[in-house]
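A.B. asks: This is the structure alone, sequence omitted:
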């Protein structure tokens, strides 16, 4: 644990909690997330200048509501409550919280009623904020005042500025709250007095020291996929422990077209020795007949560990550690980490790991996000073309085939994905969207080709705009690009006669279909 942590976030289970820390770190203020039940002495040991109470799925008036150590209220520190955190503040100080007449999700306009409040410094009126709540503050506690409202929230932001306690009904930490970062920075800088001294360079140095301390003189097997996350982990480990790193690339048979060769070429450029294991037959045979998405993920996770275990036994020196490119977005959707968050789906490298696994995990990226990983990669000297690749899931194409995974389904998916990628790059749109891929729906529909009836498969094109993967909106790609993708897929791939475009956002959908 660091000697000093300027801002401590108590996690009450929101899917967005870690975004609070990420946004503040992005502003140069080091921030840590701890469980809502963190002991008061452990909080004080961090010497914080301020505390943030996160959102969460519970209701403060419920019998099993989550409450922090009561001592936090007596520390005399500035406090910011977000959503559940706001309701907790209202209840603790004698206000009233009730179920809202209507759940409020999505964008809202914030009308600032006290523009001279330091938390709204340089924040324009009527800024867009992101709402996600089912309860509301009905009655303000004594000493508090409303400092902002929205159409559906008469107390969108409240404050007791004498005690430096602030609360938002909205989520300033998500990308869609346009001025949210500025509000968080205002709290940290102008209300708490925190300084901007943290950056990805300092993060890299810290993680290198942590890896050396954790690993000692033991060997570390690093599973790489060729994606951004595992490549950055491999580079970080190489910097930290050199020849103690054993980088293993597993060809699962679930990769995109020509990807295995591309991965090997990439690691040659990095100067990192790479062991390639062709386990495609093993993965595909175990996925035969499996249609349930959770079962797919667990099979893939278990098979990965089995392959790594077999490879580790080939080396004379004992391999005690397994390194993975696990990100916070993987973790928060799979398991409850700091607080009581809900499980959305099991990621193969988190909820999909088998109980019999004997490796100790090394996961240096576990509490950062995709955009931070890219910054770290550049800090470590990785080439921009590698860092700019779109995210690709560890389970690979298995979770982009709806239903059973087999060679024919993979052929259709690989070929359609390759066409889509080609058209995006040719149009200059590859770098304008955060992630793009195709999904094989395994839904047949009637078509007509050359005056003949067809009854073939449907492919879905999915393109999203995002910053960190926690929230996303579908990409507004010009229709002529989508038309070219559709025309080429249907004309060039035997077995597909229909292409659709996914216009769902996250939430309520996830980015991947399974």
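C.D. replies: Yep, it's here. The structure presented is a predicted model; accordingly, all values stated were derived computationally and were not measured.
A.B. asks: For the rest of this, base every contact and every neighbour count on C-alpha atoms.
C.D. replies: Will do.
A.B. asks: All the helices of this structure, residue numbers only.
C.D. replies: Ranges of helices in the chain, per DSSP state H, are 17-26, 40-45, 84-92, 180-186, 200-215, 228-241, 259-270, 280-287, 293-312, 328-334, 370-379, 384-387, 407-427, 479-492.
A.B. asks: looking at the ones you listed, which is buried most?
C.D. replies: For the helices of the chain, average neighbour numbers computed from mean count of other CA atoms under 10 Å are highest in helix 84-92, which has a mean of 25.
A.B. asks: for comparison:
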């Protein structure tokens, strides 16, 4: 069982010995893993860590302001609005793997620019156990990353042996706000993996507004305390509906809510029907482009948690 106090002390000592007085950089997303890693390393090396928060234009509603307000006085925080750079590259892209590839490539490009400005020697990552267990099973703790223009950073992963519930315990111990500690996981590519089909700025706004309604209603009934993730997916399917006295032809939204301990498996729980109906009514009333709302009931496996 994790002893958070001992883990923090041992980690700080190890980080100080590893990084010393050199500079490090971390991509802060605002999720619990990168947030805990950022604070932990900052407690060890102070302002020699720069936490870079990149806005790729695919964030949830109000997320950029929330992350900045939470960390601007706690970390050496650098905010980079690269949304146009990302969205210009993604415009019209349909294939989900191509979306992920583009986002990854643009992110590395943006992040490399910031790393060069800082003169960083180390890259801190918020890798946790399920990340490498589900990928290639790599158990190597430290390795080097060569960025496209030849910059080499040594990787430090201070929480790579922990699971999500343990990371949350660590966050509480370090005094992070509940809004960060209990935050549902959010994919690195953001809303891009919750839009099936071509990416457009209009679709991003539809998905963002719908997702905000889902989060608001789930939190109203207190289910955010037990659900692992809850979000909206904008499909590339259009269906006939009625808005006012007129027939309409709008998008199909799928609502996804799952319970899990570590994302290795996930179950769709029994949900309050009034919650589902309320979300559906709000989405179709408040978002003109949507005419139909459906509920995903598939567990992981065979499905994945995200759609794309």
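C.D. replies: Cool, the structure landed. Here the structure is a predicted model, which means the values were calculated and not measured.
A.B. asks: how near is the aligned residue in the first structure for residue 122 of the second structure to residue 447 of the first structure?
C.D. replies: Residue 122 of the second structure maps onto residue 321 in the first structure, with residues paired by TM-score structural alignment. According to CA to CA, to the nearest Å, residue 321 of the first structure and residue 447 of the first structure sit 53 Å apart.
A.B. asks: of those two, who's got more company?
C.D. replies: residue 321 (20 against 15; other CA atoms under 10 Å).
A.B. asks: Now the equivalent of residue 283 of the first structure over in the second structure. Nearest residue, chain neighbours left out?
C.D. replies: Using TM-score structural alignment, the partner of residue 283 of the first structure in the second structure is residue 86. Leaving aside its sequence neighbours, residue 86 of the second structure sits nearest to residue 56 (CA to CA, 6 or more residues apart in numbering; 5.7 Å).
A.B. asks: per the alignment, that neighbour corresponds to what in the first structure?
C.D. replies: Checking TM-score structural alignment: residue 56 of the second structure goes with residue 252.
A.B. asks: How about residue 132 of the second structure?
C.D. replies: Looks like residue 132 of the second structure aligns to residue 331 there (TM-score structural alignment).
A.B. asks: burial of residue 429 of the first structure, as a residue count?
C.D. replies: 15.
A.B. asks: ignore the last one, residue 476 of the first structure
C.D. replies: So residue 476 of the first structure, with other CA under 10 Å, has 11 neighbours.
A.B. asks: do you know how far the equivalent of it over in the second structure is from residue 227 of the second structure?
C.D. replies: Aligned by TM-score structural alignment, residue 476 of the first structure pairs with residue 270 of the second structure. Counting by CA to CA, the gap from residue 270 of the second structure to residue 227 of the second structure is 11 Å.
A.B. asks: do the same with residue 193 of the second structure
C.D. replies: Residue 193 of the second structure is 20 Å from residue 227 of the second structure, by CA to CA.
A.B. asks: and if you look at residue 164 of the second structure?
C.D. replies: 13 Å.
A.B. asks: returning to what we had before: I'd say the match of residue 122 of the second structure and residue 357 touch.
C.D. replies: No: the pair residue 321 of the first structure / residue 357 is not scored as a contact, 10.8 Å apart, by CA atoms under 8 Å.
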